[in-house]
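> coordinates for the following, if possible.
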Amino acid sequence: MTKIHVVGVGLDGSVGVSEKVRQLIKQAKLLVGSSRHLDYFSQSQTDIPTERLLLGDLSQTITKIRQHLKQGTNPIVILVSGDPLFFGLGRLLLAELPPEELTFHPHLSSIQLAFNRLKIPWQDAKIVSIHGRSVDELISVLQQGVEKIAVLTDATNNPRAIASLLESLSLPSQYKIWVCENLGGDRERILEIPNSQKLDLRFLQEEKFSLLNVVVLLRHNKNKELNLNNLPKLGIPDDCFACFSDRPGLITKREVRVLILGELALHPRQVVWDIGAGTGSVSIEVARLFPSSQVYAIEKTAAGISLIHKNCDRFQVENITAVAGKAPNILLDLPKCDRVFVGGSGGSLGEILNVCAQNLNPDGVVVLALATLEHLNTALSWFKSHNWEFKLLQVQLSRSVPVRELTRFAPLNPVTIVTAKFPKILTTEH
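Here you go, the predicted structure:
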């Protein structure tokens, strides 16, 4: 026979529990819970005298529960919020008490209530708790562009902190935001923030929220409106580009892009190949800096080609030709080039470099951005075997993000930039 019943309770209190659970609470010899939970079940509601234990220091509470178990004072009922095994006390109880003595009676969780109030299917949602925890996981899922996110907050990591975090990350995706307060209670409120533009974030930061809230983020693919006159000449912010809807973080980051442009040592009236162009972010930068140059953005995916066209329209550049096809074969149809950037090779890096060597004009430059050691080894082996001059730049960057009232750094993925040129021709004077 179960000796400890862990009962989930909502903000509707005793009204929200089933008759079976209500009978368990009435029969309890020891009733454990926070002051709010104990108040839901007054002494007059129980048929027999019930000892009450305020859930404060967990270690002391566990010690007292063990004493009651030893004395045979059971059944014991522990009142908790929502689903005990969903970011709740249940996990700790299982670690401290014999599992065979425990039975769980879950209530609806705040996450269930939030998504059902919003009428959004949530089987594919990512649940993140920053209740007394780091925001690292939330940063990661936002950078990945996860479509649906529910965030469990606390007094410090609250909706205002989430708003500041969203603003600081400069995400290529935008998120629709809801703050769902006091779910299931008399003071329930759903506040919708239409999008993540700065005006809305300021409003969110100024609003006062109940401590009992869940934040729901829903990604939408509406691109940020551009004012071309306000864009920097070099280093366009990442969130200005149209990106892959399922992989919005798949873009050469602004800081790395600036370094790549420097290594390319560009001049006017050049032919530039951008191999594995993805969204076309590097091509767009080159085209804006040098309108007299001709840029060929080579991309094997249909989605990538569509994004390149879309970004050309967004940034109003006309000197980019989107080339659909897989390198190296597609490169054979292009005019000889002065500069080559390889952002993606599709596993054919050696073959791509062979074609580049045959089509690169004198004084040409090849720049590669490599994220893996295997591709770096392939590139170095090729350059060494062909006696090319090369240099390496290892890039390990971090961006500042707000954490509560403080600021810390969140790292970007490390990248190795390889810059290579034809070997120098040695001459002998006679």
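> can we go C-alpha only for contacts and neighbour counts from here?
OK.
> show me where the stretch 201-350 of the chain has helices.
254-264, 281-289, 302-315, 349-359 (DSSP state H, counting those that start in this stretch).
> now the angle from the shortest one to helix 254-264?
Orientation of helix 281-289 against helix 254-264 (axes from the mean of the first three to the mean of the last three C-alpha atoms, to 10 degrees) gives an angle of 60 degrees.
> before we move on, back to that, redo the helices of the stretch 201-350 of the chain as JSON lines? Include mean neighbour count.
Below are these laid out as JSON lines (neighbours: other C-alpha atoms under 10 Å):
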{"stretch": "helix 254-264", "mean neighbour count": "18"}
{"stretch": "helix 281-289", "mean neighbour count": "23"}
{"stretch": "helix 302-315", "mean neighbour count": "19"}
{"stretch": "helix 349-359", "mean neighbour count": "16"}
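> now render those helices as CSV, adding distance to residue 412.
Converted to CSV, the helices of the stretch 201-350 of the chain look like this (distance: least, C-alpha to C-alpha, whole Å):
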stretch, distance to residue 412
helix 254-264, 10
helix 281-289, 17
helix 302-315, 22
helix 349-359, 24
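> how far away is residue 165 from residue 136?
Taking C-alpha to C-alpha, to the nearest Å as the measure, residue 165 falls 11 Å from residue 136.
> counting neighbours, go ahead and name the busier of those two.
Per other C-alpha atoms under 10 Å, whichever of residue 165 and residue 136 has more neighbours is residue 165, with 20 against 13.
> so residue 168 is in which element?
helix 159-169 (DSSP states H and E).
> can you name the residues in contact with the helix or strand following that helix?
Per DSSP H and E, the first helix or strand lying C-terminal to helix 159-169 is strand 174-181. Residues from elsewhere that reach strand 174-181 (C-alpha atoms under 8 Å, 6 or more residues apart in numbering): 114, 159, 187-196, 209-224.
> this one as well, want them side by side:
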Amino acid sequence: MRADNPDLVTVVGIGAGGWSDLGRTGQSTLAGAQVVLGSARQLELLPESVTASLVPWPSPLLPALPGLLAAHEGKRICVLASGDPMFHGIGATLVRLTGIDRIRVIPHPSSASLAAARMGWPLAAVDVVSLVTGPVDAVRRYLNPGRRVLVLSRDASTPAAVASVLTSAGYGSARITVLSQLGGADEALVSATAADWSLVCDPLNVIAVECGDGPRLSLVPGLPDSAYETDGQLTKREVRAVTMAALAPVPGEFLWDVGGGSGSIGIEWMRSHPSCRAVTLESSPARCATIRTNAAMLGVPGLEVIEGRAPSVLAGLPTPDAVFIGGGLTAEGVLDACLSSLRPGGRLVANAVTVESEALIAAAYARLGGSLTRLTVSRGSPVGGFTGWRTMMPVTIWSVTT
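Model prediction:
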């Protein structure tokens, strides 16, 4: 990347402390700019010595970005970003849009770094979740006893929303500290438990959560069946753990969950890592509603739920890294459509509980190889005053890599 590139866009991180907190490189870059793009609040932090045209972000921002850059093509463009532009910021968005060769980033300490410093928390041991554009239920994925979480707020209403989620999740005793205007002259800190939260906060804030005691919910696949709302269409815990092992999610991958039922496979796929994405396909409207509820309660409200029947509903979906077929396996064309949609090296896992669906995957195994596993699970349960075994229906699991 050449510094004299006429198409270069420089992204300058700025904090609540404004101009005086910027380094010399950031100040000189802004002073020499012809156009500065940023939020109205950020633009107000610039002194009169910055003579560039100041352009506030429109709303919505993302669809307007290409046009904004094109409108000022050939000029020295600077973009103001909150804190570190590459940490949940506009810098990463611009790199995706234009490529790194056109972007230069001058970072500032992120709000998460400043908050960790104020709290005395080692940042590497803290979970950070952004609610700037995401739903508040995303916090639930990070709740476990003793954990510390930093939440990047959308506005003044976010702390109360987080307190409500914590309380409903059994973490009413969690300590919430809201740090406002970090690095600025009006920096402030207020604290209370989630259950007792009634404080008014500045819109520019970061929320520090000390979970304390509360329910324990593992991130390892195989959550208790009781964690899900269900009408009975649920891949049971033991089968789910084996199925997830065969699907083998890694960070950044995308799953099709075909025949979602209660949504457990898509949900546990997304819980495995914050960057994992999934779409669940389900023909029943009532079950679609149940899947959305389960996804929110288990901290992955970003799970996409599509109502419809495969294979027609598969058309136009992004290419998956993995496909799970838990329902509708015997519908004509479903298995072939899923196999042909996988990227090279992708995985398909299909579970069969009926003779007809088992015959279908046995034929696919004979044709394509892979691996077959037949799983029979028995759970101990009371028999009078004793304990006996209750055996669930056997499940045949076929997995194959394309």
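> overlay the chains and give the TM-score.
Overlay of the two chains. TM-score (TM-score structural alignment, normalised by the length of structure 2): 0.53; 248 aligned residues with a C-alpha RMSD of 4.0 Å.
> where's the spatially closest residue to residue 282 of structure 1 that is not a sequence neighbour relative to residue 286 of structure 1, distance?
Once flanking residues are discounted, residue 282 of structure 1 sits nearest to residue 257: 6.5 Å by C-alpha to C-alpha, 6 or more residues apart in numbering. According to C-alpha to C-alpha, residue 257 of structure 1 and residue 286 of structure 1 sit 10 Å apart.
> in this structure the residue nearest to residue 282 of structure 1 contacts residue 284, no?
No - here residue 257 of structure 1 does not reach residue 284: they are 10.7 Å apart, not a contact under C-alpha atoms under 8 Å.
> tell me where structure 2 has helices.
Remark: helices assigned in structure 2 by DSSP state H are 24-31, 40-43, 65-71, 90-98, 111-119, 158-168, 237-247, 264-271, 285-297, 334-341, 355-368.
> and the fifth one, how far out from the chain middle?
Meaning helix 111-119 of structure 2. 22 Å (C-alpha atoms, centre = their mean, to the nearest Å).
> now that helix on structure 1. Mean distance?
Aligned to structure 1 and superposed, helix 111-119 of structure 2 gives a mean residue distance of 0.9 Å (mean C-alpha distance after the TM-score superposition for structure 1).
> run through who's touching that helix.
15, 82-84, 122-123, 128, 150, 152, 179, 182-183, 206, 208.
> go with 10 Å
15-16, 82-84, 87, 110, 120-124, 126-129, 149-152, 177-183, 189, 204-208 (C-alpha atoms under 10 Å, 6 or more residues apart in numbering).
> just those: which are in strands?
82, 127-129, 149-152, 177-180, 189, 205-208 (DSSP state E).
> please identify the buried residues of the longest strand along structure 1?
Counting residues, the longest strand found in structure 1 (DSSP E) is strand 360-370. Within strand 360-370 of structure 1, the residues that count as buried by 16 or more other C-alpha atoms under 10 Å are 360, 364-370.
> please apply the same query to stretch 85-96 of structure 2.
85-92, 94-95.
> stretch 211-221 of structure 1 now?
Within stretch 211-221 of structure 1, the residues that count as buried by 16+ other C-alpha under 10 Å are 212-219, 221.
> turn the buried residues of strand 360-370 of structure 1 into TSV, columns for distance to residue 411 of structure 1.
Below are these laid out as TSV (distance: C-alpha to C-alpha, whole Å):
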residue	distance to residue 411 of structure 1
360	35
364	33
365	29
366	27
367	23
368	21
369	17
370	17
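> of all those, which comes closest to residue 39 of structure 1?
residue 370 (60.6 Å; C-alpha to C-alpha).
> wait, the closest one touches residue 341, no?
No - applying C-alpha atoms under 10 Å as the test, residue 370 of structure 1 and residue 341 come out as separate, 11.0 Å apart.
> now for the longest strand of structure 1, which elements pack on it?
helix 254-264, strand 271-275, strand 337-342, helix 349-359, helix 373-385, strand 389-395, strand 415-421 (3 or more C-alpha pairs under 10 Å, 6 or more residues apart in numbering; DSSP states H and E).
> swap in 7 Å and give it another go.
Applying 3 or more C-alpha pairs under 7 Å, 6 or more residues apart in numbering; DSSP states H and E, we find strand 360-370 of structure 1 packed against helix 254-264, strand 337-342, strand 415-421.
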